[in-house]
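Visitor: Sequence and predicted model, in that order:
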Amino acid sequence: MDSPGRNHRRRQSTSISRVRIVQGSCWSCRKRRVKCDLTKPSCVRCTQIGATCDYNNRLIRWSSKRTLPVSPSYQILDQGSQLAESLSINEKRALAYFQGRFWPLMSTASTPCAPPVTLALEQRVLLLAICLIADRHRVLQDGRNSLRVPQIKRVECLAAVRDQLNEFCASGKGPMVELLLSVLMLYFHDGYLECAEKSASTSSHQAGVRAIIDKLGGGEAVLDIGPECLHMLVSEFASTDLTTTMLRGGLPYFSPGIWDRIEQRSVWWDREPLAQCSLASVFGHISSMVHYHESINSGLEELRPECIRQFEISLTPSYATHRSQDVYASEIFGWDETAASAEAVHASSLIRSFQHAALIYLYRAICGLPTRHPLVQQHVMPCLSSISGIERPSRVLNCVILPLLIAGAHVQSIKDQKCVVNMVNSIYSEIKFASVQLVSNVLDSVWRLDSNELSWFEMFVELGPDTVVL
């Protein structure tokens, strides 16, 4: 047991060491349990030891521990995020697939413009069109998914488009840019992915695109409005509209002189870095030849050698070359010369393949020369060589189907035909477009017949009215 004297000494020692905290002391003095002189902004004791003097009512401490996630209902979202939160799981998946997988296939540009995802979040008719084309392509890509979902989406999307058109006809107002994007999506959906099915109606969607563009003021007016993604899709529509008339006859929607305007903003092709030739100018010359061919058929003009010679000069195949100023620019501005050279070669190869294909069209469709004529055959193998020289992986290969179809239909040897088949299969394995399979079927049909006895339009009649080739 403790003695009374020891307990007395313990109580005395405790009372002596205890320091009462002055009311209003800083937090540093409170923690060290010393007397604070209440000097502000910093007391004497904190100044002497270099401590932080804090007179706040509450002590604020920063913690390194991870905080719990905030519930989505309390998060502050921008408009796009708020709209995305309202989508179903299937719609979110379709948008992600469209943006990451399908949209890059629509362009050869190294840095394509942004897809119309934000507009799709604001206009459901566009959202349905994008989800439709994404779900349909996923079926072709995987080969396991059911067609039931795209079929339901197709019916819903067509109904939404009709409702928008009825609303516009009734009030004269409506989201015409988004509606144009929606019908463009339907056009490419049927022309690229659905062309082998009975439900395809590519020509109807093509007429719908033309009608909406007319309502917006025509091709010239459309090129001055809308986001970049619209211009990119319009450039692809103009290209496929031109190739359709090139293979089946008729007149393209856009005039030959508009192609320079088209190239001033976003387009589906990558511009040739060395600026020796433009794919837009090639399309302009092809359009002029199509118009010239129709004028001859209608009796408005006659076949004149000087016109043929002018087309030959305009479509002389171009080649990418290195120039000293390009090397200097790469040293001064830090450009990647190797990457720039590959980009220039691929872009030039794409342009050159279209130039050869256009000259084959000139000699076969306009001049009426047979398949085996030397003027025709002199462009067949160079066209295929331009395509086969494009190194993989390259987005340029996704858009050489038309030159490959035209040149492939005119090859003579079995060895060259096998090379064409390998190139077609390689492209199909990359993009999984049903239109590429139909191109393979057309080539096989032409090779089984005597191609020298077939006219230009007879060669491609089995392509069908709903197939879009680029």
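Guide: Perfect, thanks for sending it.
Visitor: all contacts plus neighbour counts: C-alpha atoms, from now on.
Guide: Noted.
Visitor: any idea whether residue 199 is helix, strand or coil?
Guide: Secondary structure, DSSP: H, G, I helix; E, B strand; the rest coil: residue 199 is coil.
Visitor: which ones are touching it?
Guide: Shown in contact with residue 199 (Cα atoms under 8 Å, 6 or more residues apart in numbering): no residues.
Visitor: Mind doing that once more with 10 Å?
Guide: Residues near residue 199 by Cα atoms under 10 Å, 6 or more residues apart in numbering: 151, 154, 190, 466.
Visitor: Now rank those by neighbours and give me the top one.
Guide: Ranked by the number of neighbours (other Cα atoms under 10 Å), these place residue 190 first, at 27 neighbours.
Visitor: That one contacts residue 469, doesn't it?
Guide: No. Contact criterion Cα atoms under 10 Å: residue 190 and residue 469 do not qualify, at 11.7 Å.
Visitor: hey, what's in contact with both of those two?
Guide: When contacts are counted by Cα under 10 Å, 6+ apart, residue 190 and residue 469 are jointly contacted by residue 435.
Visitor: doesn't residue 269 make contact with residue 348?
Guide: No. At 11.1 Å, residue 348 does not count as touching residue 269 under the criterion of Cα under 10 Å.
Visitor: Neighbour count for those two, which is higher?
Guide: Neighbour count, other Cα under 10 Å: between residue 348 and residue 269, residue 348 has more, with 28 against 25.
Visitor: ok, and here's another one to check against it:
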Amino acid sequence: MAPTPRIRTVEGSCWGCKERRVICDLTVPTCDKCAKIGRRCDYGKVRLRWTDCVASRGRLAGKKIPLYQAPVLQRNLDTHMLYFENELLPRFNISNTVPTIDLTFLSRDPILTQSIVAVANAHQTYASGSTDENLSVARIQDRNNALRMFRKNLMAAHDEDTNNSLFIANVLLCILDGIIEPTSENSAATHHHLVGGKAILKHWGGVRDIFGQKEELPILMLSIFTTMDLTHALLIGDEPYLEPSSWARYGNAEAWWGMVGPDDDFLQTMATFSTLATLGHGVRHRNNTVPIDTLLSIQMSLESQASASPQVDDGTPGAAERLAWAAFCAVYRFTASVYLYRALSGLYIDHPLVQKAVADCMDVIAGADLTSKLHHCVLFPLLVVGTLCMEEEQRVVIRRSIEQTSVYLSFESLRSFKAFLETRWGKLDAKSEDYMRSNWWWYFEEIAPSTCLF
């Protein structure tokens, strides 16, 4: 009996695999074999062949198109990976170290590859200030490719590695649509990404071992996601994914805020925020009234944290760093007080307690203790406190802070952030009754669904 002929191609193979006579896995938009060698993957029914820059077949037959392409269009996966590691990740990490990343390993994961390319290209486009239409088209294509790859794998069978990749890709899509991109372009996408990320964490269990593994990139991505989810929950009235007690599990792990102990002031403040967000969810969606003793207990806890923080430079080694960290924690702590007064207690914008918390926070923001890197990571407090600033001197400080941060971060969403602040200030100056007496949820509903800030 004659041997069965060996099948070297499959129906629907890309042109690259057909030429090389290898089995294509049919992954779109780029199969694994083409991805591994950096080859352009093409599934078109008709392949163009060029003679002297003229197409001989297909819809472009007879048209002369230059063979040369500008370098900006010759997008290289390695370039995007390096940009992601060296330019983008440091903007999401306030420690002095960048997470250890195996770029070769990441480049073999098509789910992560597409998402990394999308966020890297989008950020590089905005950071460069280029108005090149080709770059804009490439940015949109990269985002669409990342979404297609994510959704395709979302609907397929999953193992633990795939779930981890899907979760990290989901975080990158949150960053893309909620921070890097203009909020007006994908206004509903951010909320859906956050909801989807919580679904992955709750039901698939793909990242259940991240805290135990202490791997740097997954921990960094998890810390970014849970912070975005928490601040989003505070603004929109959702329940946060992470319970208050779980924030201590970030102790001694490389999160975006650096490595701190489980009893650090920042983790305690984030746990308090988680409690506040859960109470806020009940207030908004169940018409709950928070008992006065609960409010007083939270307020006393915040005041206790403040009294235990260092106040002056005592000249000991590391004193300046401790003061800077205390100032960073204080900004978030005062913001928690504002939420307690406005969202849970229902106090108006011009109430003395609200304005006292705003003034105290502004003193820290305008002070000299916050380092530049720490200053870039107080966007959520700037939004909450900034919109309530009644005095022009305070607004000048906010504007200056946003401008300085915008230069470093190059996040397109900061433009929407600044426009939102200016609109609110105009209403406050006009003494608009709707704004002065508005509740927390109505006050932020214009920006809450589309923006991730921390």
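Guide: The structure has been received and is ready for your questions. Predicted model only: the values in this text are computed from it and were never measured.
Visitor: May I have the TM-score of the superposed chains?
Guide: After superposition, the two chains reach a TM-score of 0.75 (TM-score structural alignment, normalised by the length of the second structure), with 374 aligned residues with a Cα RMSD of 2.8 Å.
Visitor: about what we covered before: overlap in contacts, residue 348 and residue 269 of the first structure.
Guide: 278, 279.
Visitor: Show me the contacts of residue 199 of the first structure that map onto helices.
Guide: Judged by DSSP state H, the contacts of residue 199 of the first structure include 151, 154 as members of helices.
Visitor: Can you show me the helices along the stretch 301-450 of the first structure?
Guide: Per DSSP state H, counting those that start in this stretch, the stretch 301-450 of the first structure carries helices over the ranges 305-314, 324-333, 337-361, 374-377, 380-388, 401-408, 414-431, 434-448.
Visitor: in the second structure, what residues pair with the fourth one?
Guide: Helix 374-377 of the first structure lines up with residues 352-355 of the second structure when matched by TM-score structural alignment.
Visitor: Residues in contact with the matching stretch: which ones?
Guide: 334-335, 337-342, 347-349, 358-359, 361, 385, 388-390.
Visitor: Tell me roughly how far it lies from the first structure on average.
Guide: Once fitted to the first structure, stretch 352-355 of the second structure is off its aligned match by 1.0 Å on average (mean Cα distance after the TM-score superposition for the first structure).
Visitor: in that stretch, what's buried?
Guide: Residues of stretch 352-355 of the second structure classed as buried: 353, 354, 355 (neighbour count, 16 or more other Cα atoms under 10 Å).
Visitor: Same check on stretch 453-470 of the first structure?
Guide: For stretch 453-470 of the first structure, the neighbour count (16+ other Cα under 10 Å) marks 456, 459, 460, 462, 463, 466, 467, 468, 469, 470 as buried.
Visitor: need the contact list for the nearest residue to the last one once chain neighbours are set aside.
Guide: What that stands for is residue 470 of the first structure. Spatially, and ignoring its direct neighbours in sequence, residue 470 of the first structure is nearest to residue 402 (5.1 Å; Cα to Cα, 6 or more residues apart in numbering). Going by Cα under 10 Å, 6+ apart, residue 402 of the first structure touches 240, 243-244, 247, 353-354, 357, 408, 436, 439, 468-470.
Visitor: How far away from the center of its chain is stretch 417-436 of the second structure?
Guide: Chain-centre distance of stretch 417-436 of the second structure: 26 Å, with Cα atoms, centre = their mean, to the nearest Å.
Visitor: Would you indicate which residues of that stretch are buried?
Guide: For stretch 417-436 of the second structure, the neighbour count (16+ other Cα under 10 Å) marks 417, 418, 420, 421, 422, 424, 425, 428, 435, 436 as buried.
Visitor: show me the contacts for the aligned residue in the first structure for the first one.
Guide: Under the alignment by TM-score structural alignment, residue 417 of the second structure pairs with residue 439 in the first structure. Contact analysis of residue 439 of the first structure by Cα under 10 Å, 6+ apart lists 401-402, 404-406, 408-409, 421, 424, 445, 460, 462-463, 467, 469.
Visitor: Name the nearest of those residues relative to residue 300 of the first structure.
Guide: Comparing these against residue 300 of the first structure with Cα to Cα places residue 460 closest, at 25.8 Å.
Visitor: Identify the residues contacting the counterpart of the closest one in the second structure.
Guide: Structural alignment places residue 460 of the first structure opposite residue 444 in the second structure (criterion: TM-score structural alignment). Residue 444 of the second structure makes contact with 235, 236, 383, 384, 387, 420, 424, 438, according to Cα under 10 Å, 6+ apart.
Visitor: how close does the alignment partner in the first structure of the second one get to residue 462 of the first structure?
Guide: Read that as residue 236 of the second structure. Alignment note (TM-score structural alignment): residue 236 of the second structure maps to residue 248 of the first structure. From residue 248 of the first structure across to residue 462 of the first structure, the span is 11 Å (Cα to Cα, to the nearest Å).
Visitor: What of residue 410 of the first structure?
Guide: For residue 410 of the first structure, the distance to residue 462 of the first structure (Cα to Cα) stands at 16 Å.
Visitor: same deal with residue 329 of the first structure?
Guide: Residue 329 of the first structure is 50 Å from residue 462 of the first structure, by Cα to Cα.
Visitor: same check, this time on residue 9 of the first structure
Guide: Applying Cα to Cα, the value for residue 9 of the first structure to residue 462 of the first structure is 114 Å.
Visitor: dump the residue contacts of the residue most central in space within the second structure.
Guide: Centroid-nearest residue in the second structure, with Cα atoms, centre = their mean: residue 175, separated by 3.0 Å. Residue 175 of the second structure makes contact with 92, 119, 169, 181, 190, 193, 224-225, 228, 411, 451-453, according to Cα under 10 Å, 6+ apart.
Visitor: And it? What does it align with in the first structure?
Guide: Under the alignment (TM-score structural alignment), residue 175 of the second structure pairs with residue 188 of the first structure.
Visitor: Residue 365 of the second structure now?
Guide: So, by TM-score structural alignment, residue 365 of the second structure is matched to residue 387.
Visitor: Now do the helix or strand harbouring residue 33 of the second structure: distance to the chain's middle.
Guide: Element membership of residue 33 of the second structure, judged by DSSP states H and E, is helix 32-37. Remark: helix 32-37 of the second structure is offset 29 Å from the chain centroid, using Cα atoms, centre = their mean.
Visitor: Also stretch 371-379 of the first structure?
Guide: Distance of stretch 371-379 of the first structure from its chain centroid, counting by Cα atoms, centre = their mean, is 36 Å.
Visitor: What is the end-to-end distance of that stretch?
Guide: 11 Å.
Visitor: Could you dump the contacts of residue 444 of the second structure into CSV with distance to residue 161 of the second structure added?
Guide: Formatted as CSV, the contacts of residue 444 of the second structure follow (distance: Cα to Cα, whole Å):
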residue, distance to residue 161 of the second structure
235, 33
236, 32
383, 37
384, 38
387, 42
420, 40
424, 45
438, 46
